[in-house]
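Trainee: With the input below, show me the fold.
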Amino acid sequence: MASPADSPVHNITTKAQFDELVKTTPYVALQAHASWCGPCKAISPIFNKQAKENTSEKFAFAKFDTDDVPDLAFELGIRSIPAFFFFENGDKDSDLMGAVPPKLTAAIGGYAEKAKGGAEEKPAEEKPAEEKPAEENTLKTDENF
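Mentor: Next up, the predicted model:
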């Protein structure tokens, strides 16, 4: 198992640390989570895998615990977690709420292409070739199982 130091995902512990990352990296994918959040724990391996496959000089991945950095959670207007935010050239470009693996993978893939100089349209608006029923795209939790 890789140590946290080997992880391509930056662990944000202060708002200033996050501000610096967004200022110095053209594309940033940010995961908001909490240690007590079951859906956050379920989607984190997917986010980490995408980070491992797509991190570059132009595309960084970061995460923060909303309980540890409440000023950043407040600034982003987080009302539920997990939440994912995508920044382009220092500005919040799009967001994705909830643990929905296909949508997260598609959004990250779109930003990875943009970071490589590819796609121009927002990836969160892309539709998969064949949409699965909503219940198949929803992470099962105690509340909706």
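Trainee: Going by C-alpha atoms from here, please, whenever you check contacts or count neighbours.
Mentor: Fine.
Trainee: and the gap between Pro70 and Thr14?
Mentor: 9 Å (Cα to Cα, to the nearest Å).
Trainee: which SS state does Pro102 fall under?
Mentor: helix (DSSP: H, G, I helix; E, B strand; the rest coil).
Trainee: before we move on, what about the one 3 residues further on?
Mentor: Remark: Thr105 carries the secondary structure label helix [criterion: three-state DSSP].
Trainee: can you count the residues close to it?
Mentor: Applying other Cα atoms under 10 Å, we find 16 residues neighbouring Thr105.
Trainee: Distance-wise, check the nearest residue to it once chain neighbours are set aside relative to Ala119.
Mentor: Closest residue to Thr105 apart from its sequence neighbours, by Cα to Cα, 6 or more residues apart in numbering: Gln50 at 7.2 Å. For Gln50, the distance to Ala119 equals 18 Å [Cα to Cα].
Trainee: Please give the structure of this sequence too, so both can be compared:
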Amino acid sequence: MLCHPFLLVYTARTAKYLPYLDAKASGGGSYSKGCCSDASCNDGTGDVKTVQSLQHWKDLKRTEPLLVVDFTASWCKPCRAMAPIFEGLAKENKGAAAVFAKVDIDNLPETFDGTSIPAFYVFKNGVKVDSVTGSGESKLRKLVADHVGQQQEDGSGASPPDDKKVQ
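Mentor: As a prediction, this is how the structure comes out:
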């Protein structure tokens, strides 16, 4: 186990990151192989990853081909109202190639380039390709359907319809 004064102070708060930090300290591993390959960085549902550090954010953007992100804040009532909808969409699309994540902009303001929350962004290969803001469930569902559904049609998660299969 990695022993470092910083970790001794914050161990209780960051215990879920110790496997990642230990792998990094020994010169191996990556965030996707440490934290995000198991349930340790997921919220209570197990379907939405909670981004806790700038490095985690950078690693997710770098390693995930399709990333759907909920930018939120604990004080934001519309954000809290949209959270169960976002979590439901993550569950509905669990078999898809998309990764669903949430970022508290008060904890990681450098990750957010918008002006209002809740904001939902779609990143493809680290590049923001689409977004919606506000508490409209239908807008969020359309955003996810447009991009996650398209990703599945492109062959990364679902088989093609019968009429497109090679005979």
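Trainee: what helix or strand is the residue nearest to Thr105 of structure 1 on?
Mentor: helix 38-54 (DSSP states H and E).
Trainee: After that helix, which helix or strand is next?
Mentor: strand 59-65.
Trainee: related to what we said a few turns ago, buried residues in the helix holding Gln50 of structure 1?
Mentor: By neighbour count on 16 or more other Cα atoms under 10 Å, the buried set for helix 38-54 of structure 1 is 38-40, 42-44, 46-48, 50-51, 54.
Trainee: elements contacting it?
Mentor: Other elements packing on helix 38-54 of structure 1 under the criterion 3 or more Cα pairs under 8 Å, 6 or more residues apart in numbering; DSSP states H and E are helix 101-115.
Trainee: Onto which residues of structure 2 does the helix it packs on map?
Mentor: In the comparison with structure 2, helix 101-115 of structure 1 aligns to the range 137-151 (TM-score structural alignment).
Trainee: Switch the buried residues of helix 38-54 of structure 1 over to a markdown table, and while doing so, append distance to Ala115 of structure 1 to every line.
Mentor: Shown next, in a markdown table, are the buried residues of helix 38-54 of structure 1 (distance: Cα to Cα, whole Å):
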| residue | distance to Ala115 of structure 1 |
| --- | --- |
| Gly38 | 31 |
| Pro39 | 28 |
| Cys40 | 26 |
| Ala42 | 27 |
| Ile43 | 23 |
| Ser44 | 22 |
| Ile46 | 20 |
| Phe47 | 17 |
| Asn48 | 18 |
| Gln50 | 14 |
| Ala51 | 13 |
| Asn54 | 9 |
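Trainee: Just give me how far stretch 58-72 of structure 2 sits from the chain centre.
Mentor: 5 Å (Cα atoms, centre = their mean, to the nearest Å).
Trainee: Tell me the residues of structure 2 aligned with the helix holding Gln50 of structure 1.
Mentor: With TM-score structural alignment as the criterion, helix 38-54 of structure 1 aligns to 77-93.
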